[in-house]
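Asks: Provide a 3D model corresponding to the input given below.
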Amino acid sequence: MWYSILLRTIVLNSAIFKTMENWLRPEAYGDHSMADMSYVTSNKLTDESNQLQRNKRLKILAIGAAMTLALLFIHVTIAMIVMFGTFIAWVMQQGDDILKAGAAGEDKAIRVLSQLPDGFTVFNQVNIPNAGSKVGFNEADIIVSGPNTVFVIEVKHNNGHIHANIDDDEWHVEKTSRKGSIYSKTMRNPIAQVKRLVWLLSEEMTRTKSRGWIQGIVCFTNEEANIVLDKASKIPVVSIADLVTYIKECDASQAKANHPRVARCIESLKTASV
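Replies: Below is the predicted model:
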C-alpha cells in the first residue's frame, strides 16, 4: 500500500512541476522574441587591456626573477623580499584603466540593447571604410539595424559634470576627487565623432546601393555622468536608461522601411572587422 501511495505522490508532483514549467515558459506571456545578437563579438578593448596586462606581468616577472636569482648568491633574505615584492607587483597589475572603462561601457550598452524586440540586429565594433584615415577605417562602437532605421551609437562611459558645447572640438568635464577637491579635464566631442561615422556609413550604403535612414546617437552609460548641452542637437545624447526606448520610438516614426541590402551592407562591414 505504501508503494502505491508513493507512486501516486510522484505522479502528482510530476504533473504539478510540468504545469509550473508550462507557466514559466515565455510563450505563456506572449511573444518575447529579442534582438538578433549573433553579430556581437568579444570586446576588442577588453582583449587589448588583457594583452597589456599579460605583457606588463611578464615584464615584472622577468625582472623580478632575474633580481631574485642574482640576490640568492648574495643574501637569501633580501632575495625572498624581492620575490615577494615581485608577486605583489604582478597581482597589482590590472591592465589599462581607460580601455577597461571603455569596454565596460560598451558591454553595458550591448546588454541593454539585447532587450530590443525581434526585427533589430545589433553589431559591435564595426569598421567603416575611410580613405582619409591612416588605418583606412573609423570604428563605430555599436550599430543597430532596425526595420526602418539604422542607428550608429557612440558609447561613452565618462562620469562627472559635463559641459557640452555641441560645436566645440572638446567638452569640459568637472570631477570630484576622493578628497573632495574639484578638478577639470576634457573629452573629445562625441557628437562630432558620431556625425562623422554617420556620414561614412551613408557613403558606404550609397556605394552598395542600400537605401535606409541613419540616425546617430551618443549614449552615456555611467550613471554618475551629468551632461548639460548648450543647445538642442540633432544627434540625441541619451543615458543608458533611455537608449532602448529612444531606438524603438525613433524607428517606429520612420514611415519607409529599410532596403533589404542595408542589413547585408552592415553584415559585410562587421565580417570584415573581425
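
Asks: CA only for contacts and neighbour counts going forward, please
Replies: Will do.

Asks: grab the nearest non-local neighbour of the residue sitting nearest the centre point of the chain.
Replies: Residue closest to the average C-alpha location in the chain (CA atoms, centre = their mean): Glu106, at 1.4 Å. Counting by CA to CA, 6 or more residues apart in numbering, Val155 is the residue found nearest to Glu106 once chain neighbours are left out, at 6.1 Å.

Asks: for comparison, sequence B:
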Amino acid sequence: MAQIINKSNHLRKEIIVAYLKMIVCFIAAVFCMILAVYTYGFSLIATLVLGVYIKKMKTNISIVKSGLEGEKEVLNLLADLPKRYKVISDILIQGKNTSSQIDYVVVGSNGIFIIEAKNIKGTIKGKTGSRYLTQIKKGKGGREYSRQLYNPALQVKGHVLGLTKLLNKNNVHSYIHGMVYFANEDSKVDFKSNDIVVLSKSKDNLLKYIKTYKKDGVKLTPKEQVEITGILKKQVM
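Replies: Down below sits the predicted model:
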C-alpha cells in the first residue's frame, strides 16, 4: 500500500461554508416573509431573490459533493499502489501572480506524477489544445443537453509549470508527468492532449499506467523521493 501524506480535502471546507451560507439565507428569507405583513408585501421581493440564490447554492453544493466523492475514490485507488510510492493530495502552489490547486502528486522511483481527477458523467468532447471542452449528458427526462467546461489538460499544464518552478527553487530538477483521470464509469472521453495523458475509468487502468510508466533518464533515488515529498508536504492545504 502506498504512503498517503494527506487525507484531508479543501472541498469539505467549501461544502461546510456553502451550507452555512444557505442556512443564513434561509433564515433571512423567512424573516422577510414575516416582515411582508408590515411592509405591504415589498419584502417578498427580497424573499424571491434569496430563494433563487438558495436554489443556485444547492446546485453548487451538489457539484462540489460529486467532485469530493470522485477525489475520495481516486485517493483510495492510489492507496493501492505499491508501498514504494508516496501520494500527496490537495496541494496548493502559490506563484507570484497565479496559484495551482493540485488534486494529487504521486512520487515514485519512476518519476513524479500530477493527477487531476474529474468525476463527471456523459460524453466529453474537444479538440487538442481547445480552451473548453463540451460535456454532453442526459437529464432526468432523458433529454440531452450540453455545457462547456474548462479543458483540464490545460489546467494540468499550469500545475506542471507551477510544481516545476517550486522544485527548481529547491534545487530539484526532475521531469513531471501530467495526467487527467476521468473517475466516473459513466464518462466517455473523446479528446486527447499532445502534452498531457488523458485516462478514463471506463477503459484505462490508472495504477497499471503509473507502475509501468518509463521515461528515458528519469530515475529517482530513495533520497530524492524523500526530498521531493518533504517539499510537497509543506504545500498541503
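
Asks: now check structure 2 for the residue matching the residue nearest to the centre of structure 1.
Replies: Matched across to structure 2, Glu106 of structure 1 falls on Glu71, judged by TM-score structural alignment.

Asks: Val189 of structure 2 pairs with which position in structure 1?
Replies: Using TM-score structural alignment, Val189 of structure 2 pairs with Ile227 in structure 1.

Asks: and for Lys208 of structure 2?
Replies: By TM-score structural alignment, Lys208 of structure 2 lines up with Thr245.

Asks: list the contacts of that match.
Replies: Residues near Thr245 of structure 1 by CA atoms under 8 Å, 6 or more residues apart in numbering: none.

Asks: do that again at 10 Å, thanks
Replies: Neighbouring residues of Thr245 of structure 1 by CA atoms under 10 Å, 6 or more residues apart in numbering: Leu116.

Asks: can I assume it sits in a strand?
Replies: No. Thr245 of structure 1 is assigned helix when assessed by DSSP: H, G, I helix; E, B strand; the rest coil, not a strand.

Asks: that older thread, which SSE is the residue nearest to the centre of structure 1 in?
Replies: Element membership for Glu106 of structure 1, per DSSP states H and E: helix 97-113.

Asks: which of the residues in that helix are buried?
Replies: For helix 97-113 of structure 1, the neighbour count (16 or more other CA atoms under 10 Å) marks 99-110, 113 as buried.

Asks: name the helices or strands packed onto the host helix or strand of Ile88 of structure 1?
Replies: Ile88 of structure 1 belongs to helix 76-92 when elements are defined using DSSP H and E. The contact analysis (3 or more CA pairs under 10 Å, 6 or more residues apart in numbering; DSSP states H and E) places helix 76-92 of structure 1 against helix 44-72.

Asks: enumerate the positions of the helix it packs on that are buried.
Replies: For helix 44-72 of structure 1, by 16+ other CA under 10 Å, it's 45-46, 48-50, 52-54, 56-57, 60-61, 64-65, 67-68, 71.

Asks: same thing with stretch 181-199 of structure 2?
Replies: 181-184, 186-189, 191-193, 196, 198-199.

Asks: next, the distance between the ends of it.
Replies: End-to-end distance of stretch 181-199 of structure 2 (CA to CA, to the nearest Å): 5 Å.

Asks: pretty sure Pro82 of structure 2 is in a strand, no?
Replies: No. Counting by three-state DSSP, one finds Pro82 of structure 2 to be coil, located in no strand.

Asks: skipping its backbone neighbours, what lies nearest the aligned residue in structure 1 for it in space?
Replies: Matched across to structure 1, Pro82 of structure 2 falls on Pro117, judged by TM-score structural alignment. Spatial nearest neighbour of Pro117 of structure 1, excluding adjacent residues (CA to CA, 6+ apart): Met34 at 4.5 Å.

Asks: what's the match for Gln193 of structure 1 in structure 2?
Replies: In structure 2, Gln193 of structure 1 lands on Gln155 (TM-score structural alignment).

Asks: actually Asp167 of structure 1, not the one I wrote
Replies: Alignment note (TM-score structural alignment): Asp167 of structure 1 maps to Gly129 of structure 2.

Asks: Arg264 of structure 1 too?
Replies: Aligned partner of Arg264 of structure 1 by TM-score structural alignment: Glu227.

Asks: name the SS class of that match, please.
Replies: Applying three-state DSSP: Glu227 of structure 2 is helix.

Asks: and it, how far is that from Ile93 of structure 2?
Replies: 17 Å.

Asks: repeat for Val172 of structure 2
Replies: Distance, Val172 of structure 2 to Ile93 of structure 2, using CA to CA: 16 Å.

Asks: with neighbour numbers in mind, choose between the two.
Replies: Ranked by neighbour count (other CA atoms under 10 Å), Val172 of structure 2 and Ile93 place Ile93 first, with 19 against 15.

Asks: wait, a strand at the more buried one?
Replies: Yes. Under three-state DSSP, Ile93 of structure 2 sits within a strand.

Asks: what's the spacing between it and Val87 of structure 2?
Replies: As judged by CA to CA, Ile93 of structure 2 and Val87 of structure 2 stand 16 Å apart.

Asks: next: Thr123 of structure 2.
Replies: Relative to Val87 of structure 2, Thr123 of structure 2 is positioned 29 Å away (CA to CA).

Asks: which one's more surrounded, these two?
Replies: Between Thr123 of structure 2 and Val87, Val87 has the larger neighbour count (other CA under 10 Å), namely 23 against 17.

Asks: so that one, which of the three states?
Replies: Under the three-state scheme (three-state DSSP), Val87 of structure 2 adopts strand.
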